[in-house]
Every structure is written in C-alpha cells, then in structure tokens.
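Q: Build me a model:
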Amino acid sequence: MRSYLDGSRAALRVLLCVSLFLFVQPAFADIGDRLEVTEGTTSLYAGPSSAASRLMAINAGEQMVEMERQGAWVFVSLKRSGDQGWILASQVRKATQSNVRAASAVAEAPRINLPVAQPAAKKELKKESAKKASRQARVVEPEVLPVAMEQASSVKILPPPVNAQPEGAFATHKVSLEDLGFRKGIMFEGATVSHAATFFFPAPLDSRITNGTLRLMFRASPDLHEFANIRISINDTPQKQVLLPGDGGMHEVDVLLGPSAFHGKLVKVTVSAVLPMSDDRCFDDRLSNIFLHIMPESSMAISYQPLAESIRDAWRLLPHKVTISLSEGVLSNEQFASTLAVMSILADEGKKVEIVRLPVMGDIVVAPKAALEGMMANGSLRDDKGEPIGPAGKPLDQVSNLALATFANRTSVVVTDPFDVQPMYLLDDNWKMLGAGDHYRVYRPDNLRAHGGLLGTEGEAGFYSLPLTTLGMNVDARYITREVSWQTVISPYALPLGTEPDFLNLEIVAPVRWKDDPDYELYVFLNDILVKSARLADNGMKQHFTVGLPSEYQKQFNEIRVVIQHDIETGDCHGVMPHDYVQITPDSNLVVKKESTLAPAKFSDLSRYFQTGFDTYLDKNYLSHPDKALHLLARLAADFPLVIDHNRLHFVDSTERLSPEVPFVAVGSLGMADDVEAPVRFDRGHVRIQSPKGESYFDVSELSKVTVAEIVKAPFAYGLWVTPSDNADEEVRDRLELTTDNVAFIDSLGVIKTLDSSEPSLAQVYYPDAEDWFDVLGKYRFWLMALLWFLLTMVIVYIYRVAQTNKRARMEDETFYREEEVRVHGDAAAHMVSIDDIAPTDSLDHLDQKR
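A: Below is the predicted model:
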C-alpha cells in the first residue's frame, strides 16, 4: 500500500510540473491560426529558404494565416490579399484577439461604407472587377527553389540578402501534362456546362520535399463573360480561383504548395471552369465555339532534398529524356533482356530514351559489375558532355542486381549481374493509369502470370461477367445539369484468358421528372463509335440496358464511354439551371465470351492470342548493335502490347530458317522456312506492292527507313514478324496504332500504311527477283484468261457444229428408214406375203448398202 501511495504522489508531482511548464510556456501557433509580423519589415519567400525568390515585402502588423511549418519556416497566406509564401517563424507571432478583431474591422470597413450602387455604377463596378481579374490572371508567381523566377509585372521582386546561403542540397523535378500522357493538353468546350478535369502528378516517397509549384498555362475564347473563371484544387482542397481574361491570349497562373500536399504517391490536381459568354443562358447554349485550352506544357515542379539510399525515388524522379548506358562490345543475352525490360517500362511512362555506351554515365546503367567497378575505380567515367563525373560516393551493392551509384554531381540507377528482370517491374507501379485518367492508355502487369487466372462470375457456358468497377470505371453518382459521362479503358490483361468482350449490362438510375421536364437520353460509345442510344424512363427506378460491343469496332484497349444528356427546352433562360443526380449502379458489368476462333486475322487479335505466352526470336547481330532493335521492341511491348517473357528470348543467326511450333515474335531480317506463310517475304529479293492491274504502288526494298510488321502462319502456330529498317536505332516518336489489317509499314513517325493481304483486289505483293510459273501466271493472267476464253469458245463452236451435223444425219436416216418401211409394207400387202416369211435382216441389207 505504501509503495502504491508513493507512486501516486510521484505521478501527481510529475503531472503538476508538466502543467506548470505548459502554463508558463508561450502560446505557439497551430495550422489555421492568425499570425502577424512582429516588427520592422520582412519578406515573403517562394520557398523555405532565404536563397529562394522573394515575393514581396510585408510590414509590421501584417496579418496572415498559418498553413503549415517546416523547420524554422512557416507557409502562410496573407489576410488582405490571399498571396501565399514562406516566412521565418522568428519574425511572426500569434496575433492577439484584439488585433484580429481590428484587422477584420479594417478589412470589412470598405464593404460596410459602400453606398448602394446604381445600375450604371454596378456595370462600371463589374468592368473594374473584370480588369482586376485580368491583371490577377496575368500574374506569374515564382517557380520553386532553385529554379529562377520569371518576373511578373505586378509583383515587386526584392534582391536577395547578401548573406543568403542555401540551406541544403536541393533538386527540382518537373513533370508536365504532356509527360503524363495528355499530348494535346485538356480542352473544355461549351458555355453552359461546368467543366472539370483531374490528373495526378508523381511525388517522391522517401526524399524530403520542401515545396512545390503548380504552373497552369491556358488560353481561352475571347470575349468571355466577366464572371468566367477557373478554379484549381489540390488533393480536393480549393487553392486558387481566378477570373479568365477575355483577350484570347496565353496566360499563366501558379499555385504554391507546401510539403503537406505531397504526402502520398500522387498529388491530385483538379481544374474546374465555368465559361459563360453572357447573362442569357439560351444565347450561350447556341454557341459552340467556346473553349478553354489547358496547355500540355502545364507542369508541377517539386523542390526536394534527395535521399541517396532511395532507389524508388531515383526511379520515380527520372527526367523526361532518359539516358541508358550499356557496356562496350557485345552484350550478353541477359544484359539485352534487362535493357529491354527497362526500356519497355520507360516507354510505358512516355519517356524519351537515348542509348549510349560506357564510359558515358547515363541516368540508368545496365552493365556487369566488374566493368563498372573498374571504371569507378580509375575515374574514367564521363557525363554526356565528356566531363569527369567525380569519384563514387560508395561502392556498388554486391548482393542485389539493382543499386544506386552516387557520384559528386550525379546519381544513376544501376542494373547489373545477375541480370534478373523482375526488380525492374517492382520499381514501376500503376500510377500512370491513374495519372492519365482515361486519356492515355497505359497498363502493364508486374507479373507475367497476373492475367492467367479466370476472372469474373461465370454465367452461361463460356461467358463471364466482370463488374465495371473492377475495370476502372468510377460509378459514383453524378450531378447533372446538361451532360455527364463515365468512361474507362479495358485492358486485354483484365479479361479472363481466351475471352473477348461481348456486351455490356448497364443498370442506370435516372431522376424523376415533372410532366413538362425534358427527357434524359443515354448514349454509349465504343472507341468513339456510337453503339447504343436510348431514352431513359421518368419513373426514377433502376433501368436495364444491354449494349452490344461489335467485334469489328474493338481494339487491343477498348474505351467505353457512357454519356447521359438532359435537354433544356423550356423555362426561363435567365433562371437557375436544373440540377439532378444520375448514376450507373455498381452491379453494371461487362460480359465476355470465349473467343470464337484462335486464328488472328488482324493485329488487334494478337494481344489475346499471345496471352498464353510466346517465343521471341532476334537476330544475333543485335547483341553487337542493340540500339537497332531495342527502340523498336520497347515501342512494340508498350503499345502493341506485348508482355515479353525474357526467359524465352532466343538469338539466332540470320542464315537460320525458322519454323516455330508455338506462338512467336520474330524481329530482324531472319529467314523463314518454306512452310511459313507470310504476306511479305523478304528472302525472295525485292518486294513490290502493286495494284491488281500490275501498277506499282511502291517498292518496299527501296524504302530503307520503313519497318514492316506482319502476321505470319507457321504449320502449328501464328506469329508476328517484324523486319526493322536500316535506321531502326531512331526512336519511334508516336504510339503504334496497330489494330486492323495484317501488314503494316512503320517509320519514325509511327504507322504510315496498313493493308489486308486477304484482299488481293486492293493491293498485291510481287517479287520481281523470284518469279516462278505462278508469278508468271499472275503477271500475265489477263492475256492468259483471254486466250483461254478464246480457245474455250472455239471448242464450244466446234462441238456445236459437230452436234448439228450429227443431228441432221440422224434426221435424214430416220426419214429414209420410215420411207423404206412404208414401201416394204406396201409390197408385202400387194403379194399377200406373210410378214413372218420376211427375214428383217435380209430385207434391210440393201438399205444399209444404199445408205
């Protein structure tokens, strides 16, 4: 008992001491509290460093709201103007209640004392407001540290203090909308629709982030209404809203972000806009030329202190143009396979790749440990400009084949022996599918067997039902005035093995409408082709729609878009727009069926055909000149798509004749066995594409910059045969849209021509150097057909004439026999001779002699 009492007294004493300590401590401000400048004049900075760009000078007593803290710096928003920036914590204090009330009174005083504006005065006030908004939209706030600031006309730039020093080794990572896959930016069109778009930017996971800046570049229709505006939200929190200037020019708006915006893999950015042209909604509705174009150069810049041990941060923060260093000489099969894996992932992410050879040190190095360690030891490594990169910070990891090589002025991701490709996929994640939303098709399974099992719920034999929610469609209820849409892109790897899309089961709940309320209409698109339109019932109950998905409209990646529109026909055009909720319910699903045939007739069929696995055959010369094939293979793997099994990668001599027995991909000027049926055979010399009349379209052999891809048929399997051009080391700049037909001609700009070899009436393949009697027959088939027709006609005429002659002869014989028979019977009657006494053979012998 005594020990218990002693312990209780000790606990009370500790509690009393803590309470006294907290009581005597000064009150520290928290996020959301009001702060004020203590004394003198201080500066508002673009980043948490005295070396960052200075935004403006603020005087003593200036009040602001704390948004977050980082060390000795506070991220604040000024009370009077809403400007944001960083300020030293030692130069501010928590504002007292009396000062807060005084500041609020000063801020509200102009509004209280304003006289009632007359209509004309109101109009002038609106014009002044629009001019002010235009000036605000033109203000360009500074980029993050350490990027230099672009001076804006309405921002006063103060020179940095003389003793300003960087507070750490900072790096800046910049990602644009184009890097995310929005190649043409984002376009909002229409005056009466509330527009919104969401995209995601990747952020470091391990490194210390100091701050960031979202720079939005846009251009809008001229003569917009003064209340047209754009709003920017970060992680679902509104950050800035500006009125859109109606001059039709290019404008920028920056949003400063604190470290808290980057807590997670992705930074969610939502841009919404309202684009009225006038106060008359009916007038605006008739205008179809209203737009707001968010440029693809819009970007997110992140300032951070790199963590030297974080491989995943180094991978996530690779620049848009990546340099890969390979060892000198002939590559091993494993080194080639690892490089191909890395380049395929980078191609998925939209990166530009350049291949160099050691001792040039790139962003990524794929080389044996021995070769790389020797160069690190003797200091022979160079950057892309030929300058030494300095000594290595630490030796390579001797356990893993994936490591970081840190030097004085750069860090590289190293892939070394043993060359295991699986860590390459572990570095990557599926953020890109989210980051690009529905505008950019990207998906790659980390495991080759990820799609090997059956998915969905089996109904009738051979049919499976897949919920749309598992296929990436967000089926949340939507707020509709004029139009809402849901969309998703169905990856071939999301379907059960050996199946193809058949139809959609859509379950929709539409609003209840009054008698005079216009109708709601449903539209369903497959790859931008309208496949269903229907009118929704007005009872507010769940409705079922079956939407067929024709196979002729399907591709490897099928985009499904569901649109519901509300016609606004009656009512006060100056009134309030109708607002209702509509939803695709979560039990909506995609039904897939087993493939009707396994024989691929067009390029899009190969995606499903190859899902069971395939062999890859490459020309052995590519080990000495890997850039001749790596760019093309990476593009094919990313865009076709192909999941290349690196354990089934075979290098063969160009003189070897292939006759695969399983599905295959062959790349190079390889020989194919005679039993392999190919639309275009390059082992027969020159190849010419000509019209059915023999007119030449073009000579494939003379097009040295053209790569040919085609579907070929071996005795037991089908395959894809790709013959690279002479300059295949040039990266294909655009995605390869290989869907229809079975022969494609590709250059550095992408697919330039496709044709279907099963339709010889359109185009034919001709080999001038390897003519056989079939080719001769094909070449002169017109004259041969004419000669055959003439001979056939002559034979028919001859047969006809012979038949006519024989017919006349038979008729004469019949007449003669009848006459003789009449005469014989007449003689017999005259002499009363019995017919039985007459020998028929004797009586007719003279007739034959006479004949």
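Q: Going by C-alpha atoms from here, please, whenever you check contacts or count neighbours.
A: Noted.
Q: Check for me that residue 104 belongs to a strand.
A: No. Under DSSP: H, G, I helix; E, B strand; the rest coil, residue 104 falls outside any strand and is assigned helix.
Q: separation between it and residue 111?
A: 11 Å (CA to CA, to the nearest Å).
Q: do residue 688 as well
A: Counting by CA to CA - residue 688 and residue 111 are separated by 81 Å.
Q: coming back round to it: which of residue 104 and residue 111 has more residues huddled nearby?
A: Neighbour totals were compared for residue 104 and residue 111, and residue 104 leads with 14 against 9 (other CA atoms under 10 Å).
Q: how far out from the middle of the chain is whichever helix or strand residue 607 is part of?
A: Assigned by DSSP states H and E, residue 607 falls within helix 605-609. Centre-to-centre, helix 605-609 and its host chain are 19 Å apart (CA atoms, centre = their mean, to the nearest Å).
Q: To compare with the earlier structure, here is another sequence to fold:
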Amino acid sequence: MTVSSRRSAILSSVLSGACGLIIMHGGNAAQAAEIADAITTLSQQTEIRERVSLKALGLTEPVVLGSSDARRDIYLPVPANVELSEPRLVVDGRYLRADGGQTTYTLAVDGTVVAAQSPTTPQGDVEISVDVEGAPRPSGFVRMGLAWSSATGRFLCDDARPIGNMLQISPDSHLEYSYDAGDVKTIADAWSALPQRVVLLVSSDELASESFDAAWRLGVTLERAGKTVDVAALPTIGSEFDVSGLEIPPALKRVPAFAALAGGGVITLSSDAEIGALILLDAPQLRAHIAVADQMLAGGLTTALKAVAEELERADAAATDAIDTLVVRKNALAMASEPKSIEIATLAGRPVIAVAPDAARAASGLLDGFWRRTASTDHLVVDTAARPDTEADSIALASLNQAAGNLDVVARGDWTTSFNLGTSLPEGKVPASMDVYVAAAPGATATAPVASIFINDYLLGAKRLTADGKAEKISVDIPSYALLPRNTMQVRIQRQPASDECRETPQPFPAAVLPESRIFLKSAPKLGNFAEMTARLAGDASLFVPTSWRLDATRSLPTIIQLADTVGVSPSRATLSFEEGDAEIEPKTPYLAFDTPVKGARDTVKVSGDRVSIADAKGKTFYDVSGLERIAVVQAVSGSKEPGVSYQSVGTPPVFETPFQLAGGDIAVLGDDGVLAAVNSRGAPLYLNEDGSQRGDAPFTWERLLDPAFWMHNLSLLVAGVLAFAFFLLIFFARRAKKRQSSDQG
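A: Sure, this is the predicted structure:
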C-alpha cells in the first residue's frame, strides 16, 4: 500500500461519520441521480492539463533568427518519466524578406524536423501547430529546435549576409499537454512536473514559527530552481475569494456550498463547506504544487472536506462511494505528514509535494539538484541532505554541469553552465580565476577558431585556438563585479563558416570544453558591498524578521523569499529568528535583517515613515526625500561584529513581480519592478583580481612555469627579478675582480 493510499484510508475513517450515516432529506430521485452523476464525474477526473510558454520560461522578447544561417534550441519542461496525452506544440511569429533570395525556416522536435516553410512574400506570419510524440521523457524536456536559412547571393562568393531577412518567434509560442496524475509516482517526478509558476500552500496567514521557517526555505529552493513562487493560504470563514471562471457542474448548484460559489466575482466565504467546495472544484488559487504539511493545514482541510461531504450526502445519500473517492481519496493532503518526511500527497486529485515543517531544511538540500534524483519513491524521511563540506581551493566545471562539452560548430557554438555562490561553492569562497581547457578540430579554412569566456554576459577573456585537436588552456581572472548569487558561465566557440573559395558547403567541425577545466577560489574579500555579502551569506547566516510578519505570511513570505534568494542565503544552512519591537539585535553570523535595527551597524540609510535619507561614508547626505510609498531600501551594512544586509520598507512594502539582482554597490532602492536605483555610497572601487597569476589560493605547480600566461601576468615581477639578479651578479664579479687585483699586487 502506498503512502497516499494509507493516508486516504485514515482520512476516510476520520470522515466516515460524514460519508454514510446521513439520510437524504427532500429532493426527488431524478435530482439525486444527477448529483450522483456529477460527483462521479468529478471523482473520475485525473487528467492534468498544462501549458508551457516561452514567456513563462523567461523569454519575454521575441526570439530572433537572422543572417544567412541561424539556429536555436529551446528546452520546454515536462514531467519526467510520465506519458503525455495530446501534446501539441504551437509556434507563432513572423518573418521578413527585405533582402529577397531563398529563405527557409524549420521546426524540429527532439532533433526531428516536423515542419518547414520556404516563404516568398516580403513578410508574413508564422503559424505552426504540430502534434508531439507523447512517450515518457527521462530528461524532463521537449527540445524545440528552430532554424533559419537565407541565401541571397547569385554568384560564386557573393556577400550573403542579409540584415533584412529574419525570423521572429513570439514569446506566446507554447507547448500544451496533459498527463494522468496517477502517473506521478516519485518525489523526483513530482518535482519535474512543477510548472513555471508554483503555488506554495500554507495553513493560514497566521503561521506558527516552525511552519513559517519551513515556507521560506522551500520558497528559496524553488526560486533557485528557476521557478516563480506564489504563496497561498487556506481560506477561512470570512475570507474574500474570487470565484470568477470557476466551473461548477449544473447539478451541484443545488447543493448549498456549491450554489454560494455560482454567482461569480469576489465573495465572502460563509461556511467551511464552501471552502471544501473550492477544494473539490480545484480552484486555481488553491491549486497547490508544494505544501507545508503541518497539523493546522491538515485540520483546516479535514474540517472543510467533512463539511462539504455532509452537504453532498444530504443531497444524495446513495452516492457514498463516489463522495468517498472525491472527498477523501483525492485529498490525502488532509492528513498531516509524519515528522521529517517528504512525500507525495494529493489535493483535488493533483499531486502535491508535502513537506513536514521540521523536514524543510533537509528538503532544501535534497531538492536543490545534487541529490534530487535519489528521491525515487513517494515517501522519504530525511534527517540530512547536504553537499559535503570541502576546503578545496578549486572546483571542476564538470562537477557543476554533468553534460558533455562536445559541440559541432559551423559558425558559433555555446557551452553553458551555472553555479550558485550559496550552494555550488564552499562557504566564504568566491571565484577568483578560471582555467578553461578547450579542444577544437581543424576546419576547412586557415582561419583559426576563437574561444571566448563569459560570466553573466561579461567577456572575461578570449583566445585564438590552434585547432589541432589537442587541449588548449584559456586562463581568465574573475572580477567581483561579474559575480551574482546565481551565475551563468558560457564558453563561446566561433569559426569562419566560409569554405575553400566557396566551392564547398560549410560543414560543422567538432569542438569541446574539457572536464579538466577548473574554477579557482579565494576567500571573499572585505568590500562592504553586495558582492561581499553574497559570498558571506552563503554559509551559516541568520535571518531576522519582525514577529508581526509571521502574522501576515502571504504578504511577508514572498519578500523574504525573493531577497534571500537575491543575496545568496542558503536555505539549508541559515537560521531564522523572530524579533519583537525596535530592540537592536547582535548577530553572531552574517545576517539578513528585515525592518530590524542592528547594534553597532553603520547605517547610512535612515527611514522614518515615508521619508528616506541616504548619506555617504563621510556622513554627507546626498538623498533626502519624503512622501515615498511602496518602496524599500536594501543596504550592505558593516560596523557590527558581523557584516550583513538590511531591508527597510517605506510605507506599504513593494510586491516584487519579477526576480532581480543586486549589483556591486552597497545601497539599492527597490520597487514592484525590482531595483529602481543603486549606488556605491562608499566610493570604493570594485574588487579586481590584479594578481592574476595567483589562481585563487591554489598551490604552486611546476606546470605554471611552462605556462606563457603565468609569465605574462608576472612580467613586472620578472623584469624586477632579472634586474635584481643582474645587479647582484655585477657586485659579485666586481668583488672578485678587486680581490684578484689585490692578490696580483701582493
């Protein structure tokens, strides 16, 4: 018997008094039969329909393919190891042919071309809708490949680089599919089935300390996985709820709880049965994907489901089995999780990852990617799940990205990996430099390919490759201004696509980023800005939150989750404390403080009501404005025993609509749209790795003496050393000559 079955059996006994002992009063047999049919239909619905758009994946601008040849692969997430029903890919866009010539675009799914067009008009719309193979995908992705070709040359070696021929793919392009909820059998599969926008369900707006602590940890883990988190609380009697668009079977409108929801618009909930009806109808606001499964949530769900079950039994006492399936077996989340457990439960028949409050710290380590695939059952008891501590001064790129580094390059190929300062690297360490090993095969021309290294779109170095198939090293320094809490590293390899005198069609030649490539680390420098705080908050950090925030969880949790993710707080290592009033705190570790004063901190930001005053390091005020609303000020704070980041809200706090990043300054003003303004009040320059020869704190090896880059980075030291050696050599020979002269005279 699975965990969900055991939970359903227990819940069934809890609700047995409501499902089987009530005799129907009134109503005719025909109406009862219609209600029974509606209940049965709802109980049999197990299909989940999803839609993944490019916009939801963060591609908010059109994908543009231009020039003579351009290709783009986009990976659309789907539940791993789950069969898809009626998957359909819809691609919308437009093309331009201002330069004329022969133009073609193709659409491929998982490497197979499924649609192609060769437009001849100057411009037009792209409308492609194709069925997709529904076989389970262990990778959890459908690969959509777009290709554009434009040939405008009429004679041999004509310049064929059109700028007016291009293909634009709309961000509204999407993949639609369905799957059976019963096919999601493991925690790892349930995680892969999460949509881009995830609903984190908590028991109420007024959360217990342990549940609040669990919610922010799970929220940050989801944000680190690239999801957008919406925090929802189980509604209570007196809550306002928008029931617009809620589909209610006509027969169930005769049941009071469902009839109260049928009017549409925003209503005030007046009974537990109405809350239960919202759950059974799978209201979008309560469509949970992950939940803090505490006793309060279980109690609220049980009360609501018991109340609606009683009303359904009054309507048709003969529908006991259907009611039991609809109310009990499809809502196993109504049973609280056992201590330290992570499991798959159900709510309205949908799979929900239920996390016990005391398991959230370990769950954030289990689900962050490193251990996730080990969650291959529907129930786990987790005491600890973290990466091993290491004192290493370097880390291999292969440990960050297990994907092969092989590329077939015609004109350009990109190899990309990512790493978090909080979870991918040892505590208190930041990247200082990199040695990237690249190998490339010879091409058709004498023009050598070029490899370029980027971090977060900053070009850090490049090298013209010999391209003889052997490993070639590219050494680059990593300045702090290029680093963010979540970093993207890219190796770009570019070739000259022309072939010998245009007599041949350009063909791809292989290149590879080799697994011996490494990032060298060093201790985080003391900069007094956000770049330093990101590295220091990645370890044993502290979060300080006013107690009042715990009583308004759905408003305060998104703020904590977004900022904790932005500054790099580790959800598996940090601790949360609730603070009363305006008493100053004394942090013992690097900290993130929300509307809480810190003892000894040198605050250059002063907030009083709707007024904000900001001064520089010398105390001179350069910003003093009142009447502000819906903003917050974030500051990298020093002066106390431990460094940290403070968040001070002004008026009604902002609601962050999209993720944002803090730059290398020490003060940022935030609004609903993220960073509105940022400044470096200390005037100190950003950290640079001026001693590039020292690859972080890496030990010296004789290999460096054979590395030309080592001597180039140390040219000044080399010249000084040679001059000093020559000087001492001159003195030595001068003394010997003087002694010889003295002996000859004697």
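Q: so what number do they get for TM-score?
A: TM-score of the superposed chains, computed with TM-score structural alignment, normalised by the length of the second structure, equals 0.66; 563 aligned residues with a CA RMSD of 4.2 Å.
Q: The helix holding residue 607 of the first structure maps to which residues in the second structure?
A: Alignment note (TM-score structural alignment): helix 605-609 of the first structure is matched to residues 532-536 of the second structure.
Q: Give me the mean distance between that stretch and the first structure.
A: Compared with the first structure after the fit, stretch 532-536 of the second structure shows a mean deviation of 1.8 Å (mean CA distance after the TM-score superposition for the first structure).
Q: Next secondary structure after the helix holding residue 607 of the first structure?
A: Remark: after helix 605-609 of the first structure, the chain's next helix or strand is strand 615-619, criterion DSSP H and E.
Q: Residues contacting that following strand, please?
A: Strand 615-619 of the first structure is contacted from outside by 644-645, 648-654, 662-670, using CA atoms under 8 Å, 6 or more residues apart in numbering.
Q: So which bit of the second structure is the helix or strand just after that strand matched to?
A: Downstream of strand 615-619 of the first structure, the first helix or strand assigned by DSSP H and E is helix 627-639. Aligning helix 627-639 of the first structure against the second structure (TM-score structural alignment) gives residues 554-566.
Q: what comes into contact with the matching stretch?
A: 205, 212, 215-217, 219-220, 223-224, 229-233, 485, 549-550, 592, 655-656, 659-662.
Q: Check stretch 697-712 of the first structure too.
A: The contact list for stretch 697-712 of the first structure, computed with CA under 8 Å, 6+ apart, reads 600-603, 676-680, 686-691, 718-728, 742-748.
Q: Could you do stretch 405-418 of the second structure as well?
A: Stretch 405-418 of the second structure has contacts (CA under 8 Å, 6+ apart) with 400-401, 486-497, 506-515.
Q: next one: stretch 131-146 of the second structure
A: In contact with stretch 131-146 of the second structure (CA under 8 Å, 6+ apart) are residues 71-89, 105-111, 192.
Q: Of these, keep whichever come out buried.
A: 71, 76-85, 87-89, 105-109, 192 (16 or more other CA atoms under 10 Å).
Q: Can you tell me the closest non-neighbouring residue to residue 408 of the second structure?
A: Sequence neighbours aside, residue 510 is the residue nearest to residue 408 of the second structure in space, at 4.4 Å (criterion: CA to CA, 6 or more residues apart in numbering).
Q: Many thanks, I have nothing further to ask.
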